[in-house]
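In: predicted structure and sequence below. I'll ask about it afterward.
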Amino acid sequence: MATFLFALFLLFAAINIGYFLAFFKFSASESSEAYATSFPVSVIVCAKNEAENLQNFLPAILEQDYPDFEVIVINDASSDNTLDVIEEFQKIDPRIKIVNVINNEAFWANKKYALTLGIKKAQNEHLIFTDADCAPQSIHWLRHMTSGFTEEKSIVLGYGGYFKYKKSFINKLIRFETLLTAIQYFSYAKMGNPYMGVGRNLAYTSKQFYKQKGFASHLHVRSGDDDLFVNEAATNRNVSICDHTESITRSVPKTSITDWFRQKRRHASVAKFYKNKDKLLLGIFYSARLLFWIFLVMLLSLKYYWPYVIGALGLTLIIEGIVYFQSAKKLDERDIVWLFPILEPFLILSQLGIFIVNTISKPSHWK
């Protein structure tokens, strides 16, 4: 029995190590660079009850050092004064174009419907997406994101992080989870299997959008305007990644574990619509991580092969630590690296809880 448990533990350790060795493809690579691009672009921001965030963060978009861009701001049937705020910005900056969405019965509270109207409003082929609660962390954000476009590359994956709140464990947990997710989707894209992107920092062409018939194939799914679109449209030839520190956007994170848990429930519910190969690869990864820690605790509690168990744990943490450190350096998340042996078990338990709760009930969606 002891030998069998130990063998299973080594198997899950090997799977974890194998995945993180694959992630070296991203973490050890050179960061993307910005090139001199000047073609016109349309920045698209979807806002629902975001009056305060637009006042705080829209100036960071308007201040971008880029020669030719417009900003499409979508008021998605807000009940606050979001529309008033957008109109005030438009008075002082004609680059702002307004799309005012009024709810209708067929597309009630559907962000994909609102985004579709925004895309149709855009005058330019190259589209850059971010959220109303997001702020580019450099005036060169647009230059970096547009550098990802080529004649062949029609989708650009960027990093959308969260603002850092000191002395907040939940903030560090949220940012660690965001870092791990980015390591995965950047690494998979590097290996020729792009499977998702995040709407806080994403770009694609209108030609690609219409080629996929927009969000038609998953319009019935409330979430997934970003990752489901990329999962369907991305190939090993049409995707580039943008991982320079000047290309980062940051948004307002949840401040309570309950709100974050609710948000992650929505995100996790979308994954079941991914391609089968992506669901399989992600399922193996998360299952192996969970089982690794379960068998670790079990073997140490029973004192079975404990010197070898500690050795396997040390090797796993060293390899993971190198990947986390290199990736965090690229994506400006260094302060959370040293806590990863603590944050990882918390994150795994949270993901298990999300899976269980989502199995029992459906999560709520776009505001």
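Out: Great, that's in hand. As the structure is a computational prediction, the values presented were derived from the model and not from experiment.
In: contacts, neighbours, all on C-alpha from now
Out: OK.
In: and what about Asp80, helix, strand or coil?
Out: At Asp80 the chain is in coil, as set by DSSP: H, G, I helix; E, B strand; the rest coil.
In: and here's the other structure:
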Amino acid sequence: MTLLLNTLLIGLGVITFIQLIYYVFIFGKFSFAKPQVPNPKKLPVSVIVCAKNEAENIKKYIALLLSQNYPAYELVLIDDASSDETRDLFEAIAKQHDFVKLVKVDNNEAFWGNKKYALTLGIKAAKNEYLLFTDADCYPQSQNWITEMTAHFSATKTIVLGYGAYDKIKNSFLNKIIRFETLLTATQYFAWAKAGKPYMGVGRNLAYKKEEFFRVRGFMDHMQVRSGDDDLFINQAATGSNTNICFSEAGFTYSMPKTRFKEWFNQKRRHVSTAKLYKPFDKFQLGSFFISQFLFLVLAVLLLAFQFQWMIVTGIIVFRYIFAWLSLGFAAGKLKEKDVMYWFPFIEIFLIFTQINVFITNIFSKPVHWK
């Protein structure tokens, strides 16, 4: 028994070292990065919004897209065969504003309910080379959203990853879970982008040149996968030399998070279902991080339960949480999510078991995608 416990203690030390590499040496590339000082540019930009049955959100947020403080931009509104009044709203907006272009998408038997098909039509219809994407249920944090995002384009940087945040809901622990998970995900994809290995972005806040879209044949290599118009595209098109990030607050977008656990759980099932199509290295680094989180928790609990070298075990646990808290805490400061860090240990444990549940559930049933 003593030999086994000693082995577990060594394993805990190894796993903690792996966690240290992630939190400090990888995530730290973003967490401890200096604040951004963007260089505003006046690039010809087409803002693309794809909507399916989003009439209520359009009424709430469209004004913020129409009033951006940017010298000249085109707003491409895509109605993806909506059954509510989305198309009527878009038509009225297009009549009132010359810089608004409406793309009407009818159901196509070959691409039934596929958002990627609708986005492809919108991208082809856009007149400008620089494309900036958000969703119909999102709104920009400021009137300088376009300015902030496009400031990170350059002669070589043709893809810009932004932060898509969620609104804060008071007295909601689920809201803290959702925002922490969003913070952790953003910390990961920002950090890996700074490390020269970008692997994903979020469609709520994403920009790239049209040439990048056509260089990889758009979504054709994963058109059969209903989700992934953002992360699968970035996984395929982004490189260390062509990708930049934007984490200045004025460049954030926000959207209303799910308010019921089941809805959020189903959303996570859709997101996870695309990760299996990532490049081998990206699947490895994401899997290694999750496995190290899970094993750290299991080994720590086992060793404490047997009260084996409890002072050493406690020291390792405290050490691990200190550097993890610091790393994510600095990232939370950059992304204006500091309040979720007070709950870090509890939320992390909850997310570990939720992730396991998502993996198991996806094995036995396919998640539902675009409405």
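Out: Looks like it came in fine. Just so you know, these numbers come straight off a predicted model, no measurement behind them.
In: what helix or strand is the alignment partner in the second structure of Pro253 of the first structure on?
Out: With TM-score structural alignment as the criterion, the equivalent of Pro253 of the first structure in the second structure is Pro257. Assessed by DSSP states H and E, Pro257 of the second structure sits outside every helix and strand.
In: same check, this time on Val45 of the first structure
Out: strand 41-47.
In: over to Val73 of the first structure?
Out: Here Val73 of the first structure is assigned to strand 69-76, by DSSP H and E.
In: that strand aligns to what range in the second structure?
Out: Under TM-score structural alignment, strand 69-76 of the first structure corresponds to residues 73-80 of the second structure.
In: contacts for that stretch?
Out: Stretch 73-80 of the second structure has contacts (Cα atoms under 8 Å, 6 or more residues apart in numbering) with 44-52, 65-66, 86-87, 90, 99-107, 115, 118-119, 122, 126-128.
In: give the buried subset of the residues you listed as a PyMOL selection command.
Out: The PyMOL selection below is limited to those of those classed as buried (16 or more other Cα atoms under 10 Å):
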select buried, resi 44+45+46+47+48+49+50+51+52+65+66+86+87+90+100+101+102+103+104+105+115+118+119+122+126+127+128
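In: next one: Glu333 of the first structure from Lys97 of the first structure, what distance?
Out: Per Cα to Cα, to the nearest Å, Glu333 of the first structure is found 34 Å from Lys97 of the first structure.
In: right, I mislabeled it, should have said Gly199 of the first structure
Out: Counting by Cα to Cα, the gap from Gly199 of the first structure to Lys97 of the first structure is 20 Å.
In: same check, this time on Leu219 of the first structure
Out: As judged by Cα to Cα, Leu219 of the first structure and Lys97 of the first structure stand 25 Å apart.
In: one more: Ser32 of the first structure?
Out: Distance from Ser32 of the first structure to Lys97 of the first structure, by Cα to Cα: 30 Å.
In: picking that back up, so how far does the following helix or strand past the strand holding Val73 of the first structure sit from its counterpart in the second structure?
Out: As assigned by DSSP H and E, the chain's next helix or strand after strand 69-76 of the first structure is helix 82-92. Compared with the second structure after fitting, helix 82-92 of the first structure deviates on average by 1.7 Å (mean Cα distance after the TM-score superposition for the first structure).
In: in contact with Ala36 of the first structure, which residues?
Out: With Cα under 8 Å, 6+ apart, Ala36 of the first structure has these contacts: Arg143, Ser147.
In: all strands for the stretch 51-200 of the second structure, in order.
Out: Under the criterion DSSP state E, counting those that start in this stretch, the stretch 51-200 of the second structure carries strands at the ranges 73-80, 100-105, 130-135, 138-140, 159-161, 164-166.
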